[in-house]
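Asks: Here's a sequence, model it:
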Amino acid sequence: MFSRPQLEERTIAFFRYPLFWVSLSLVGGFALQHFFTLPLPVWFGLVVIFFGLQVLWYRDTRFFWFFLVFWMAVGAGIHFWSLDYPLSRFRSWDGRTLSLTGYVVEKDGRYFLSRIEGFSVYSPSLLLRGKDLGSWVYSRVVLRGVFRKFASCANPGGVDLRLRWWKERVMGYLEVEEGGVIRDRSPWFTLLRWAKEQEGRFFSVWQQELWEETSLFAALFLGKKDPEFFRQKNFFERMGVYHLFCVSGFHMTLLGGILLGILGKFLPFSRRSSFLVLGFTFLYLLFCGLVPSAFRAFLMFGFYLLGKRLGRKIFSEGLLWSAFLLMMVLQPEILLDAGAQLSFASTGGLIVFMHRFQKHYRERNVVFKRIGENFLMGLAVYSVSLPFLIVHGFSFSSLFFLGNLVILPMTEGILFLSFLGVPLTIVPVLLHPFAPVLRFLLRSTSFLVQFFVAHVPHLFLDFARSADRFWGIWLFLGILSLSLSLIIRNRVKILLYMLFVPVLATPFLLPVSEEFWVFDVGQGLACGIMTGDSFAFIDVGGTIRGYGPVGETILEKFLLYRGIEHLDLIFLTHWHQDHAGNLQVFASPSAQLQVFAPENTSERGTPFIAVREPASFRLGDRVVIWGFPVTGETVNDKALVYRIVFPGARVLITGDIEEGGIDSLLRYGKSIEAEVVVLPHHGKYYPNLPELLLRTRCHTVIISCGENNYGHPNPEVLALVQRMGLQCFITWNNGAVRFWNFWGRWRVKSVGKRNL
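Replies: Purely as a prediction, here's the structure:
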C-alpha cells in the first residue's frame, strides 16, 4: 500500500496520459477477441465486474489494473458487436434467398449494401453483384437475392478473400435478383449523395482543363486512381512517394493551413472562423470518400481548433489518442485497416521523435537545415511505420529522402493551386490561368520521378517478397537504433543491442534448402517443389468462385512472394480442369518451360512431353522426381503418379486416381514408399485405400479440397487416417501445407486459416 503523497504522485503520473492507457487497453482487448473469440457472457461479465471493482477500490493502487482490464473488456465487446455477431448471423444464411433493406454505397468501383436493417449497433455490409446499381448510390433500397459467403483460400503471398472482406465488415455478397428504391429519410446519405454529384461535376471541369494529366491530378487531389495512373504506380513506389497519392493527413493539414491563413487575414480567430475551417475540410473529406487517414487528420484538426477555442493547452499526443478513440468507436475495423495503421504509426513517429531530434539538431544554414529536417522526418516516420509496411507487403525505397526534398514541395504546390481553384469551378473560365501551371507541375513531377528512379542508384525493398521482408527487419532495427541513439545516451550500447536481436532470428528467417507445398486452391490440386533456385509445379489448379483462375490470383502471387523469376518444369497428373486449368498461364510460347503429362490426344493448345513409362527427372542437384504411369477403367485412372525424392524425405502425389489406378500403383512395390502422401481424388474413399497407406509407410497425409457438393473429404477417409494414427492436413480447413527441410530435419506445417 502506498502512502497518500506517493499515491497522489502515482495517480497524477498515470492520469497525465489517460487516453494512452485507454487506447492501449482497447486495442489489447480487441486483439484478444480477434484471436480467441470470447463468448458474450465472458466479456460482458468482465465489464460489469471490473467496473464495480473500480468503484470500490478507486483510492487503491489496484485501481490502475482494474481500469486496464475494464477497458480491455470494452475493446473485446466492440469486436464482438462489430465483427463476431454479424458473422454469426450471416454464416447460417449461405445459399439462402434474402430480402434486405439498406443503403447502396460505392467504393473503388464496387457497390455495397450498408446500414442493413436488423443490426442495431454496428451494421455490416454486403458486396452487391448481378445488377448495375450506379443510379441507386446513397439511396435507401430493398434488394432481394441469394447470399453467398466469400471463398476462402490461405496461401503465402496471397489473399484470403473471406478474411480480407470480414476485416472490412463485409460478410459476403448478394447476387441481386430484384430491388427498388424506397423513401430516403437519412440526412447523412442525402449529404453523401450531394457530395458525390458535386465531385463528379468538379472532376469533369478539371478534366477539360488538364487533358492527359487528369489521372495524376485525380490521384493526388482526390485519391481516385484509374488504369492510366497505375501504369506509373511502380515509379512512385520506387521513389518512395506513393503515399502522396493517397489522401491523408498531409492533404488535410495543407488545406487547414491554407484556410486558417486566408481567414486570419480577414477575421480574428473565433467560433465562426473555426466552424468555417472545419466545414470546408469536412466537405473535402466527403469528396475523398472518408478515407481513414484523412478522417484521422480531420479529427485531430477539429480537436485542435476546439482546444484553441477553449483556451486549453494542446498536446499532440492527446490529439492523436482522442482521434484514435473516436474513430475506433465509430469504425472499429480501422484497427485492421493497413492505411489507418500506417497513418497513426507515421503520425506517432513524428510526435515521438521529431521534436526530440530538433533539440539536438541546430543548423543555421537554411539549405542544410532543410536537408537535415527532411532526413530526420523520414527517420522519425520509418522508425514506427516500417513494421506495418513489412507486415502488409508494401515497399521501401531509399529515394524517400530525395522525394521529400524535391517531389514533396512540388506536390504541395499542386495541392495549393488545386485548393485555391475549387471555388473557381463555379465559373470554369476563371480556371484558365491555373490550368497551364498545374499541367506543368504535374508533368514535371512525373518526369522527375521517372528520371530519379532511372538514374539515381537506390535501395528498393518489395515486402511482398519473403527475402525482402528479412532484410526489412534488419533495416527497421537499424533505423530504430539510429533514431534512439540520437536522443538517448549510451548510443553505442543501443546500436549493439538492436543489431544483436536479428542475429538470433537469422536461422529461422534464412531461405530453406528444399521444400514442398500443397497450395490451397479450392476443389483442385496444385503443388510446388523448390530446391535452391529451381522450382517446379505438379498440377496448377483450376478456377475458384471469387478468385477466378488460381494461376494468376494464387500461384503467381506465391512466385512473387518467394522471389522466383524462373519456372523450370510443370508436371500434370491428368488433364482435368481442376488440375491443369492454368497451364497456359505459365506455359506460354515464349516461356522456356518443359511440361510433362500423361498422353492426351485431345490436348492441342500447349506443347507437352508424354510420359508412357516410369521415368525420373532432376530438379536442381538434390531433388529427383519420379513419374509412374497408371491405368484403370475410368478417365481419372489414366494418369501419372509422382514421387518426389528429397535428401532424407519422400512425397507421393496421387492426383485423382480411383480404385483401378490405386491397384495399378501398388504394382510398383517399394518404389511408392513416402513419408508424405497427397491422398487421391480430394479425399474420396476407395476399398484399397488402406492398403495404399500401409504400403507407402507414410506418417502424414494431405487432402486438397475446397467447397464442393461431392462430400469431400469422405468421413470414412478421415476415420481411417485417425485409426492409423497419421497426421492429416486438409487445405479447406488448414490452408496451404508446407513440408520443408529445416537444418536437416523435415517438418510439416500449414499456413493456417481462420474459421469464418
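Asks: going forward, measure contacts between C-alpha atoms and count neighbours the same way
Replies: Noted.
Asks: Please identify the buried residues of stretch 248-265?
Replies: The neighbour-count check on stretch 248-265 (16 or more other Cα atoms under 10 Å) flags 248-249, 251-253, 255-256, 258-260, 263 as buried.
Asks: Could you count how many residues lie near residue 509?
Replies: 14 (other Cα atoms under 10 Å).
Asks: Would you mind measuring from the residue nearest to it when sequence neighbours are not counted to residue 396?
Replies: Excluding the flanking residues, the one nearest residue 509 by Cα to Cα, 6 or more residues apart in numbering is residue 470, at 6.5 Å. Note on residue 470: its distance to residue 396, by Cα to Cα, to the nearest Å, is 13 Å.
Asks: Next: residue 490.
Replies: 29 Å.
Asks: The two: which is more packed in?
Replies: Set side by side, residue 490 and residue 396 show more neighbours around residue 396, with 23 against 10, by other Cα under 10 Å.
Asks: name the element the spatially closest residue to residue 244 that is not a sequence neighbour belongs to?
Replies: Excluding the flanking residues, the one nearest residue 244 by Cα to Cα, 6+ apart is residue 220, at 6.7 Å. In the assignment (DSSP states H and E), residue 220 maps to helix 214-222.
Asks: And the contacts of that helix?
Replies: Helix 214-222 is contacted by residues 203, 206-207, 224-226, 228-229, 244-247, 287-288, 411, 415, 418, 442 when judged by Cα atoms under 8 Å, 6 or more residues apart in numbering.
Asks: do stretch 248-257 as well
Replies: With Cα under 8 Å, 6+ apart, stretch 248-257 has contacts from 244, 277, 281, 291, 293-294, 296-298, 301, 343, 412, 415-416, 419.
Asks: If you rank those by neighbours, which is first?
Replies: Busiest of those [other Cα under 10 Å] is residue 294, holding 28 neighbours.
Asks: State the distance from the residue nearest to residue 117 when sequence neighbours are not counted to residue 475.
Replies: Closest residue to residue 117 apart from its sequence neighbours, by Cα to Cα, 6+ apart: residue 101 at 5.7 Å. Separation of residue 101 from residue 475 (Cα to Cα): 50 Å.
Asks: Kindly report the same for residue 636.
Replies: 51 Å.
Asks: more crowded one of the two?
Replies: Ranked by neighbour count (other Cα under 10 Å), residue 636 and residue 475 place residue 636 first, with 22 against 19.
Asks: Following up with a second sequence; could you model it the same way so I can compare the two?
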Amino acid sequence: MNQPPPDPRPHDWRLLSGALAVWLAALLGLLVHWSLAVVVGSLAALAGAAHTRCRGRRARDGPARLAAGVPLFVCGVLAVWPVAARIHEAAADPLRVEAARGAAARLQVEVVERPRPVRAAGFGGLPSGVHSVVVPAVALPSGARILILAPVDRWAALLPGQQAVAEGTLAPAEGGTLTVAVLRVRGSPASVGDAPAWQRAAHALRAGLRQASEVLDPESAGLLPALVVGDKDGMSTTVEDEFRVAGMSHLLAVSGANLAIVCVAVLYLLRLARIGPRGSAAGALCALVGYVLLAGPEPSVLRAGVMGAVGLLALALGRERSALPALGAAMIVLVVHDPAMAVAFGFVLSVLATGALVLLAPKWTRRLTRRGVPRIVAEALAVPAAAHLVTAPVVAGMSGQVSLVAVAANLAAAPVVAPATVLGVLAALVMPVLPWLAEWLARLAGPEVGWLVTVGRTAAGMPGAALDWPAGWWGGAALLLTAVAVAVAMRRRTARLVAGLGLTAVLLVVIPVRVIAPGWPPSGWAAVACDVGQGDAVALSTADPGRAVLVDTGPESAPTRECLNRLGVDRIPLVILSHLHADHVGGLSAVLSGHAVGAVAVGPGRAPEWAWRQVREEAADAGVPLVQLTAGQRMSWPGLAVEVLAPRTKEAEPAEADGTQINNRSVVLRATTRAGRLLLTGDIELAAQADLLTAGVDLSADVVKVPHHGSRYTAPEFLAAIGARVAMVSVGAGNRYGHPSPRTLGSLAQKGVLIVRTDTGGDCAVVEDGGKPAAMVRGEPRSPPGR
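Replies: Next up, the predicted model:
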C-alpha cells in the first residue's frame, strides 16, 4: 500500500514557546533566585502582549495570527503566579531556619510518594542495621515539603495519602528544589492514618505482580515488576548496572512508552469492537488513569500520564497534527502543578525524547524510506536513534558515561517490551482472583524478560560499550556542543570522509588495543585492592561514578590517597575498618580530609586503645559519624550490597589483647558486586576461621581477599569453603613477616584459583568478564618495604 505524502504544514510552535518560558522561569527561580522567575514571566507576558497587539493592527491577519501571542502571554502570567509564588514560598519557609540549626521537630506529615530505600550509608541506616527509606515529597499543613530519612523496617509499609506524626532532627535540604528540610528519624511513625482505598488496592496489585513473578528465575522475577510498574525492590543490582551501561535504564521506570503500550492495546480492542474514535480515546484515557494509579503517583508516572492524557484528548478532538502542542500543554501543566519538575533530570529526558520523536524521527524515517529501506525497519531505526541522540548529553551529565551501544541494544529489546508489559499488567490484575492464571501469564512473559536480560548483559559486556565522560552540567554541555559541531561538520563531504577514516581507525586499532591493554582503572571495575604496601585498602565500586565504599585505609596516607585518585573516587559513603591495627587504619586521616565521607564503621574491637582513640578523634575532627557493625547487618548502594558475617559477638576484646586476638576480631564482609561476590576477611586467623566454619556460615564467594596478607595461619578448609575463582593478596614487597606464605599460595594454586598480588602487580582490580569475575593488575607496583 502506498504511503501518504508527508504533511507540508509546519509544526505549531505557539504553545511550546509558552511552555519553554514557564520551564525557564521555574528553572532559574529554583537554581538561582525566585525573583528571576518573576523577571522571565514578566518578559514572556510582555512579549506575548506586544506580539498580539502588533498582529492585531494588520487587517490581513486572521484570528490564528491574532492569537499567536496569546499562549506566550498566558504562560508568562502563569510563570509569575503560581510558579514564582510557589518558589518564593518554599524559599521563605520558616522550617529552613530550624533545619539550619539542626532543631528537633515533631511534625504531622502526609506521605505523597511510596517510601524508597536509600542505598547509601546515611543517618539512621547503619546504627539500626537496616537500609534507610525515603519519603521523597512529604506535605506539611503549611504546604512545605520535607524529606524523611527513617529505618526501612518501620516506615516502608506507609502508602501515599497516609498521615503520620514523625519525630526527629531537622537538617538542611539540597538546594535547587522545593524541599525545605530533611527530617532524620530513628523511631517509628506515630498516629498513622489510613491510606485511601485506591492506594491500598494498587499496593495489593503490585504485591501480587511480585508474587506471580516468583515462578521465574531470580533475575527475570526482579525485572518484570520493574518493567511493568517501575518496582525495582527485587531487581538484581547486576542487571540494573548492565541496563545502565547498555542505555536501557529507561525501561526500568514507568514512562510514556509504558502508557503508549497499554493505551494502544486498549485502543486496538476498542476498534475491534467498532467503537468510534472519541469512544476509543475515552476508553484509552480510562486505561491510562488506571495504569497511573497502579504504578503509583511517582513523578515519572505523572509526567507520562499528563502527556498521554493531553495526546488522547487531542485525538478525541480530531487534531491529527497535535503532538507538538500536546507536548507544550503537558509541560505547562506539569511545571505549574509542581515547579520542581523543571530541575528534574527525568522531566528533561521526557521532554527531549518526546520532542525527538515528533521532530526528528519522522524526517529520518522518510529519508530512509526514500533510500529503499522498508518503512517498518526505518521507523525501528529512527525512533531509538533520535531519542538517544537528543538525550545523550543529559544522560552523560547524570552518569558520567556515554553509551555507544544504546541504539543497537534498544533496537534488539524493542520487539519484546510491549508483550512483556501487557502480560505483566494482566498478571497484576488477575492475581487477586485467579492466582494460577497470573502465574501462567508471568511464565508467558518469562522468555521476553529473559531476552531483555540477555540483551542488556551482551551489550554491556561489549568492548567500549560505554565511554567515560565528565559528569555534571558541564559534561552534558560539552557533549551537546560536540554533537552540534559534528552535525555541522558532517554536512561537508570532506568531513564525512575524515569521519569515515577515523571510525575505521577506531574499529581496527583503538578497540583492539583497549581490549588487549585497557587503561586504568579498567572499565566496569567492581573492586580494587590498592597497592598500599604491607596493609589493606580495598575499594568497592557502586553504580554511581566517583563513589565507592572503602574497606580499610592502609598504613599510610599517601598510598591510599593516590590509589583513590587513580580510580577517580571522590565520594565514599562508608569507610569500614576491619580492625584497629595500624596497617589498616593509618591512612584514615587522608581519606577523611580529601573525600566526601558519609560515615566510618568499625566492629566491636576496641584494641589497641591508642588506635581506637585516634580513630575517634580523626572522625570527630572531620565531622563524620562513627558507627558500629555487627554480624547480620546488610547495607546496599546502587550496584553494591555488603553483608557483615563476623565477628558474631558484640563483646570487645580485653584491653591487653595480643595481636592474634585483635586479628581474630576482624570484621568479615561479603560484598555482592557486578562481578560476583567478594569475601573480605580482614586479618582473621585460624581460631576465627574455625568459628565461621563451625557456625555453618555461608562463605561461598567468587573472589576472596586472602586473610592476613596471605599468612601461614590460613586453613585450607577455610579456603575450600569459599570456593573462590580469584584470590587477592594485599601485601608489601620485602616485608619482614614472610607474607605471603608459600603454603597458603600453594593451597590456592592446587584449587586452580587465580592469584593476584599487590607486591608484584600493583593495584589489583576485579572486573566482570562474561558473567564471571576476572582480575587485572595495574602492572606498576609501588613496592615499598613492608612494616
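Asks: Make a ChimeraX selection of the buried ones in the contacts of helix 214-222 of structure 1.
Replies: If you want just the buried ones from the contacts of helix 214-222 of structure 1 in ChimeraX, going by 16+ other Cα under 10 Å, the selection is:
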select :206,207,224,225,229,244,245,246,247,287,288,411,415,418,442
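Asks: Mind checking which of the contacts of helix 214-222 of structure 1 are in helices?
Replies: Mapping those onto helices (DSSP state H) picks out 203, 206-207, 228-229, 287, 411, 415, 418, 442.
Asks: Grab the longest strand from structure 2 for me.
Replies: Counting by DSSP state E, the longest strand found in structure 2 is strand 163-172.
Asks: same for that strand, what does it pack against?
Replies: Packing partners of strand 163-172 of structure 2 (3 or more Cα pairs under 8 Å, 6 or more residues apart in numbering; DSSP states H and E): helix 95-100, strand 104-111, strand 179-184.
Asks: Please work out which of those is packed deepest.
Replies: strand 179-184 (a mean of 24; mean count of other Cα atoms under 10 Å).
Asks: And that strand against structure 1, how far off on average?
Replies: The superposed strand 179-184 of structure 2 is, by mean Cα distance after the TM-score superposition for structure 1, a mean 3.0 Å from where its aligned residues fall in structure 1.
Asks: Residue 557 is in contact with residue 589 of structure 2, correct?
Replies: Yes - the criterion here is Cα atoms under 8 Å, and residue 589 of structure 2 meets it with residue 557 at 7.1 Å.
Asks: Quick one: closest of the helices and strands packed on strand 163-172 of structure 2 to residue 203 of structure 2.
Replies: Residue 203 of structure 2 lies closest to strand 104-111 among these, at 14.3 Å (Cα to Cα).
Asks: Check the alignment and tell me where residue 248 of structure 2 lands in structure 1.
Replies: In structure 1, residue 248 of structure 2 lines up with residue 241, judged by TM-score structural alignment.
Asks: re the thing from before, corresponding residues in structure 2 for the helix holding residue 220 of structure 1?
Replies: By TM-score structural alignment, helix 214-222 of structure 1 lines up with residues 221-229 in structure 2.
Asks: with structure 1 superposed, average distance for the matching stretch?
Replies: When structure 1 is superposed, stretch 221-229 of structure 2 averages 1.4 Å from its matched positions, counting by mean Cα distance after the TM-score superposition for structure 1.
Asks: residue boundaries of the strands in the stretch 651-756 of structure 1?
Replies: 676-678, 700-703, 727-730, 737-742, 745-750 (DSSP state E, counting those that start in this stretch).
Asks: which one of those strands is the most hemmed in?
Replies: The most buried one of the strands of the stretch 651-756 of structure 1 (mean count of other Cα under 10 Å) is strand 676-678, showing a mean of 24.
Asks: That one aligns to what range in structure 2?
Replies: Strand 676-678 of structure 1 corresponds to no residue of structure 2 when matched by TM-score structural alignment.
Asks: which other helices and strands contact that strand?
Replies: Checked by 3+ Cα pairs under 8 Å, 6+ apart, strand 676-678 of structure 1 has strand 649-653, strand 700-703 packed alongside it.
Asks: Structure 2: matching residues for the last one?
Replies: Residue correspondence for strand 700-703 of structure 1 in structure 2, counting by TM-score structural alignment: none.
Asks: What is that strand packed up against?
Replies: For strand 700-703 of structure 1, the packing partners by 3+ Cα pairs under 8 Å, 6+ apart are strand 676-678, strand 727-730.
Asks: what's the longest one aligned against in structure 2?
Replies: Read it as strand 727-730 of structure 1. Taking TM-score structural alignment, strand 727-730 of structure 1 hits no residues over in structure 2.
Asks: Can you list the buried residues in stretch 484-500 of structure 1?
Replies: For stretch 484-500 of structure 1, using 16+ other Cα under 10 Å, the buried residues are 484-485, 491, 494-495, 498-499.
Asks: possible to save the residues you listed as CSV with distance to residue 464 of structure 1 and secondary structure?
Replies: Below are those laid out as CSV (distance: Cα to Cα, whole Å; DSSP: H, G, I helix; E, B strand; the rest coil):
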residue, distance to residue 464 of structure 1, secondary structure
484, 28, helix
485, 30, helix
491, 33, helix
494, 29, helix
495, 28, helix
498, 24, helix
499, 23, helix
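Asks: Out of those residues, which is nearest to residue 515 of structure 1?
Replies: For these, the nearest to residue 515 of structure 1 is residue 499 (29.3 Å; Cα to Cα).
Asks: check contacts around that closest one.
Replies: Residue 499 of structure 1 touches 474, 477-478, 481, counting by Cα under 8 Å, 6+ apart.
Asks: State the distance from it to residue 474 of structure 1.
Replies: Counting by Cα to Cα, the gap from residue 499 of structure 1 to residue 474 of structure 1 is 7 Å.
Asks: Repeat that for residue 35 of structure 1.
Replies: 28 Å.
Asks: Compare neighbour counts for the two and give me the winner.
Replies: residue 474 (19 against 9).
Asks: Am I right that that one sits in a strand?
Replies: No - read with DSSP: H, G, I helix; E, B strand; the rest coil, residue 474 of structure 1 is helix and lies in no strand.
Asks: Excluding chain neighbours, what is closest to it?
Replies: residue 502 (6.7 Å).
Asks: residue in structure 2 matching that neighbour?
Replies: Under the pairing rule here (TM-score structural alignment), residue 502 of structure 1 has no equivalent within structure 2.
Asks: my guess is residue 502 of structure 1 meets residue 472, correct?
Replies: No - counting by Cα under 8 Å, residue 502 of structure 1 stays clear of residue 472, with 10.8 Å between them.
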